[in-house]
Structures are given as structure tokens and as C-alpha cells.
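Chemist: Just the structure for this:
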Amino acid sequence: MRLDKYLCESSDLTRSQARSVLLSGDVTVNGEIMKRGTHEVREGDEVQWEGETLCLIGLRYLMLNKPAGHECSNRNSQHPPVIDLLDVEKRDRLQTVGRLDVDTTGLILVTDDGKWMHRIISPRNRCEKVYLVTLSDPLPENVESLVATDTGLDDEAQRGLCASLVRVGDRSIRLTIQEGKDFHIKRKFESIGVPVLALHCERIGPVALDADLQPGESRYLTATEVAGLAHSSDEAGTDD
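Modeler: Below is the predicted model:
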């Protein structure tokens, strides 16, 4: 990797700022002052800026307990982006893996690994998502068949919406979906006359939201969780 890019990847420096600190002679590679941004940094090289050793941030994978009132977007909006809740370096590089509506709460994955993200959100992979759905009125006796009925959604959204439905209470269910999105869930229940009051994402693939992770809090995924999410997506995609 070029030295100027290494400086940007391992610090808050912009490309122009990296060129300036290089020219000032404040950067060393293996103890030698290096002013050329084109210098190739190799594995095992020690890069220091003003005497402090720099390390590449690397790819990151996090779970975040999304509170209501935040958007899964980095674009300007009337609502704050969920990325702003993260206390990490270079958070502008991070993206949510899929999106939850502004009033939907619960598990959202965050990463700067585009390939990993695509494997999870690609419709062909059908990575399962589990939602706790709280409704405005008591559940109809035939709610299972109503949800399975091809009404309120287009064919593609309907096919991916319901993998399983479990009654939790007289006004709540646990719904497992594959290709659908949270607004599809709301639209479906509105179409059968039982509007959704609250929607909470509990699980994506094999990874469930930590019970002790408070709204707005996050943690890094373990290596097992990262691999498990990618693996479960690959397995789902082999059913075609």
C-alpha cells in the first residue's frame, strides 16, 4: 500500500494533509524519515507519525441496537443517522447492512466490508430476519392464513415475507422473513386491518441482538459471528 494511503487509512488525515505531514519529515518507516507518498508500505513495516506508531484500522463488523428516531442512512435528513451513535474512528466509512425504518428498533449490522454486506442483503441469499411485531388490535384467529394470503404486497415481496409466524401474545407475534423489508411487514398488516404499533428486529441470520445491549449501544461482532452470517447467507442461496 502507498504510504500516503496508509497514513489516511490509519489516521484522520485527508490525502492532502498526508502529503503535508510527509513533506514536513514527521513520518518514518522502520525508523527512516520518508517523504515520498508513493513509497510502498509492506507487511511488517513500522510506520510512525510524530513518534507514534500507526496501525491500519482494517475491516469492521458491528451490531447496533437501533433506537427509534434514527435513520439507516448517511444522507442529510430530518432524522439523525444511526452511524452517529458509534464511537469509532473513521465512522464515515461505515454503512448499515440493509435498513430499518426510522421508527423500527432493534438489531442492525454495520460494516465497511462491502462484499460481506452484499452476501447478507442480496435477495437471492434470503438471509432470515426475525421481528417482534406489536399490533394495534388483538390478532385475528386466522392471522396465519391472512399473512400468507397474496394481498397488500406485490408477488416478490409476498414470497419473501413469511417463513414462520409465532403468536407471542394477543397483540404480538414473532415473524421470520427472508427477502422482505420492515415496511413490507407494516403494509401487510395494514392490509388485513391490524396496523403495526411497533417493530423490533431481534435476529439476522444466526446472530441475535444481545439482551443487555441498550438502545444506541453497539459492540463488535466476534469472528465466529462474522463468519456465521456469511455462511448462513451462502447456505440460503443454494436452495434455488
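Chemist: CA atoms for contacts and neighbours, from now on please.
Modeler: Noted.
Chemist: State the number of residues packed around Thr14.
Modeler: Residue neighbour count, defined by other CA atoms under 10 Å, stands at 14 for Thr14.
Chemist: er, Glu128 actually
Modeler: By other CA under 10 Å, 23 other residues sit near Glu128.
Chemist: What are the neighbouring residues in contact with it?
Modeler: Listed by CA atoms under 8 Å, 6 or more residues apart in numbering, the contact partners of Glu128 are Thr176, Ile177, Gln178, Glu179, Ile204, Gly205.
Chemist: And the strands in this protein, which stretches?
Modeler: Counting by DSSP state E, the chain has strands at residues 27-29, 32-33, 47-49, 52-53, 61-66, 95-96, 105-111, 129-135, 164-169, 172-177, 196-204, 207-208, 218-220.
Chemist: now those as CSV including distance to Ser20 and mean neighbour count?
Modeler: Shown next, in CSV, are the strands of the chain (distance: least, CA to CA, whole Å; neighbours: other CA atoms under 10 Å):
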stretch, distance to Ser20, mean neighbour count
strand 27-29, 10, 21
strand 32-33, 14, 14
strand 47-49, 12, 20
strand 52-53, 17, 12
strand 61-66, 32, 24
strand 95-96, 30, 22
strand 105-111, 30, 24
strand 129-135, 47, 22
strand 164-169, 58, 14
strand 172-177, 51, 21
strand 196-204, 44, 20
strand 207-208, 44, 17
strand 218-220, 34, 17
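Chemist: For the comparison step, fold the sequence that follows:
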Amino acid sequence: MVLEKMLQSQGFGSRKYCQQLIKAGAVVIDGTVITDPKYKLKLQGLSFHVYNDEYTYREKVYIALNKPVGYECSHQATHHFSVFELIDDILLQRGVQTVGRLDQDTTGILLLTDDGQFLQALTHPKKHVPKVYQMHTVDPVTEQQIIQLGQGVELRNETGLFQATDIQLISEQHLQFTVHQGVYHQVKRMVAAVGNRVESLHRLQIGQLKLDQLAEGEYCYLTEQQILAAKNQSPDAQLLKI
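Modeler: Here you go, the predicted model:
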């Protein structure tokens, strides 16, 4: 691949702008300033600098973000901030999208990618990728409510039962469980269906990828192993922390 095309693929702007970057001497590879837009590159393991900032070539990008309260999963946020304000402009140029959505008042792990197949693999209703949530409820959680959640509840305008698995009562108003679907406001609606209400909600895990040390509002690129962990539906698979 030639240099101008590589820069464009990585989100640095239009072909013309990438040509201007190169001719201005802004691009350095292996310690050498490259001023030829048609300079041919080997992409495997490629790292480069643009205006002294280091980058790694990525055919596709996979990002985990620790979403704070007050951010919408929309490019055109209306009443709150957009989660896309938390990532670099070159990622926006690549057209990254959120893998599913979290409400503005829900925190926790959110994945973003420009890989349509990866997005489909995690969001298609038939895939049943597990997602772990922790929540505080308005009222104390009763044993009967836990039983109902485990057996499955009906949700208005949805087909079938929606069941929680791996239910843990952390304290009387602090609950954790796993869901395997992805319908609109599912966790809040399930808790409401058993006679309680979610006060705050945090997504802790997607597949076998668990939020651990990533600071709120920060993001990181996923490794190949972490990408596979996000798609993994087996509870016996290795849990990877980020």
C-alpha cells in the first residue's frame, strides 16, 4: 500500500490532505522523514509518526470505552454529551460505531469499531452474547424477585421470556446478573417487571471481556485476544480484564 492511501485508511483525512501532510515532512517511518506520497509500505507491524505522535497501522479498530454518566451513544446527541467526544478525531474519520448502546445514565464497558462483521457478531439477536450488569435498586431486592428474574419475565411489546442468569445479591439494594439478549432498556424493564426499579446501572462485562482498571471516560484498543473474548459466549472461557 502507498503512504497516502495508508494515512487515509487510518483516518487522517482526505487523500489530498494526506498528500499535504507527507509533502510537509510530517510523516516519519523508522526514523526517516518520508515526503513521497507514493512511497510503498509493508503494513504488517507498521508503526509511524505524524507530527511526532506515534501510531500503529490497524486494518480495523476495536475499542473499549469506560462510559461515564451523561453521555449518549449518538453522533448527534441532543440533551447530553456524545460518547464520540471522548475519542480521537482520527477514529471519527474512520467511521467507528458503538456496538449496541448504553443509556446516558448507564455507565460501564462500551465497545466501538469500524468492523461491520464484528459489530454484527455482537449485536445480532441470535448470537446471545452475555452481558453482566450491576445495579442499585430503589427498594430492597426480595428473594421472590430473584426467583422471578431467574425464571424469566415477560416484557411489553417483546416476544418470549427474558431470563437473568448468574444472579448475585451483593447487598440488599445492590444486584448483579447476566443477560443474553439485547432489547431496548432490557435490564431496567426486567427489574421493573418484578416490582422494583433500577436507580443506577453499570455494565461490567461483555462476553468474557471484563472492565477492571480502565478509568472512567478513557478508552483503549483491544488486542486480538480481547477481541475474541468479547465475542465468546462460553462461561468456561478465559476471562480477560481491561
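Chemist: As a markdown table, the strands of the first structure with distance to Ala236 of the first structure would be great.
Modeler: Listed next are the strands of the first structure as a markdown table, based on distance: least, CA to CA, whole Å:
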| stretch | distance to Ala236 of the first structure |
| --- | --- |
| strand 27-29 | 46 |
| strand 32-33 | 51 |
| strand 47-49 | 43 |
| strand 52-53 | 43 |
| strand 61-66 | 21 |
| strand 95-96 | 21 |
| strand 105-111 | 18 |
| strand 129-135 | 12 |
| strand 164-169 | 15 |
| strand 172-177 | 12 |
| strand 196-204 | 13 |
| strand 207-208 | 15 |
| strand 218-220 | 24 |
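Chemist: And the ones you listed: which comes nearest Asp155 of the first structure?
Modeler: Minimum separation from Asp155 of the first structure across those (CA to CA) falls at strand 172-177, 14.5 Å.
Chemist: ok, average deviation of that closest one from the second structure?
Modeler: Once fitted to the second structure, strand 172-177 of the first structure is off its aligned match by 0.9 Å on average (mean CA distance after the TM-score superposition for the first structure).
Chemist: quick check: that strand aligns to which part of the second structure?
Modeler: The alignment of strand 172-177 of the first structure onto the second structure (TM-score structural alignment) covers residues 174-179.
Chemist: Need the residues that contact the matching stretch.
Modeler: Contacts to stretch 174-179 of the second structure, defined as CA under 8 Å, 6+ apart, come from residues 130-137, 141, 162-170, 187.
Chemist: Centre of the chain to that stretch, how far?
Modeler: Between the centre of stretch 174-179 of the second structure and the centre of its chain there are 19 Å (CA atoms, centre = their mean, to the nearest Å).
Chemist: And stretch 62-70 of the first structure, by the same measure?
Modeler: On the basis of CA atoms, centre = their mean, stretch 62-70 of the first structure sits 10 Å off its chain's mean C-alpha point.
Chemist: Quick one: the helices in the first structure, in order.
Modeler: For the first structure, the helices defined by DSSP state H cover 3-9, 15-23, 114-121, 143-148, 155-161, 182-191, 223-236.
Chemist: got those helices as TSV, with distance to Glu52 of the first structure and mean neighbour count columns?
Modeler: Converted to TSV, the helices of the first structure look like this (distance: least, CA to CA, whole Å; neighbours: other CA under 10 Å):
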stretch	distance to Glu52 of the first structure	mean neighbour count
helix 3-9	12	22
helix 15-23	13	16
helix 114-121	30	17
helix 143-148	59	15
helix 155-161	51	17
helix 182-191	46	18
helix 223-236	28	16
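Chemist: between these, which gets nearest to Glu71 of the first structure?
Modeler: Closest to Glu71 of the first structure of those, according to CA to CA: helix 182-191, at 13.3 Å.
Chemist: Measure the mean distance from the closest one to the second structure post-superposition.
Modeler: Mean deviation for helix 182-191 of the first structure: 2.2 Å (mean CA distance after the TM-score superposition for the first structure).
Chemist: elements contacting that helix?
Modeler: helix 155-161, strand 196-204 (3 or more CA pairs under 8 Å, 6 or more residues apart in numbering; DSSP states H and E).
Chemist: Quick one: distance of the longest one to the chain centre.
Modeler: It stands for strand 196-204 of the first structure. Distance of strand 196-204 of the first structure from its chain centroid, counting by CA atoms, centre = their mean, is 15 Å.
Chemist: can you pull the contacts of the most far-flung residue of the first structure relative to its centre?
Modeler: Residue farthest from the centre of the first structure, counting by CA atoms, centre = their mean, is Glu32 at 40.5 Å. Contact analysis of Glu32 of the first structure by CA under 8 Å, 6+ apart lists nothing.
Chemist: and what of the one 10 residues further on?
Modeler: By CA under 8 Å, 6+ apart, the contact set of Arg42 of the first structure is Met1.
Chemist: in the first structure, which residue is closest to the centre?
Modeler: The first structure has Leu109 as the residue nearest its centroid, 2.6 Å off, counting by CA atoms, centre = their mean.
Chemist: That one maps to what in the second structure?
Modeler: When the second structure is aligned by TM-score structural alignment, Leu109 of the first structure is paired with Leu111.
Chemist: Thought Val99 was touching its match, still the case?
Modeler: Yes. Assessed by CA atoms under 8 Å, Leu111 of the second structure is found in contact with Val99 at 5.3 Å.
Chemist: which residue lines up with Pro204 of the second structure in the first structure?
Modeler: One correction, residue 204 of the second structure is Leu, not Pro. With TM-score structural alignment as the matching criterion, the partner of Leu204 of the second structure in the first structure is Glu202.
Chemist: ok, its match touching Val133?
Modeler: No. When contacts are counted by CA under 8 Å, Glu202 of the first structure is not listed as touching Val133 (10.3 Å).
Chemist: Spatially, what comes nearest to Ser14 of the second structure if we skip its sequence neighbours?
Modeler: Excluding the flanking residues, the one nearest Ser14 of the second structure by CA to CA, 6 or more residues apart in numbering is Gln8, at 6.1 Å.
Chemist: list the contacts for that neighbour?
Modeler: Residues near Gln8 of the second structure by CA under 8 Å, 6+ apart: Ser14, Arg15, Cys18.
Chemist: try 10 Å this time
Modeler: Counting by CA atoms under 10 Å, 6 or more residues apart in numbering, Gln8 of the second structure makes contact with Ser14, Arg15, Lys16, Tyr17, Cys18, Gln19, Ile90, Gln93, Arg94.
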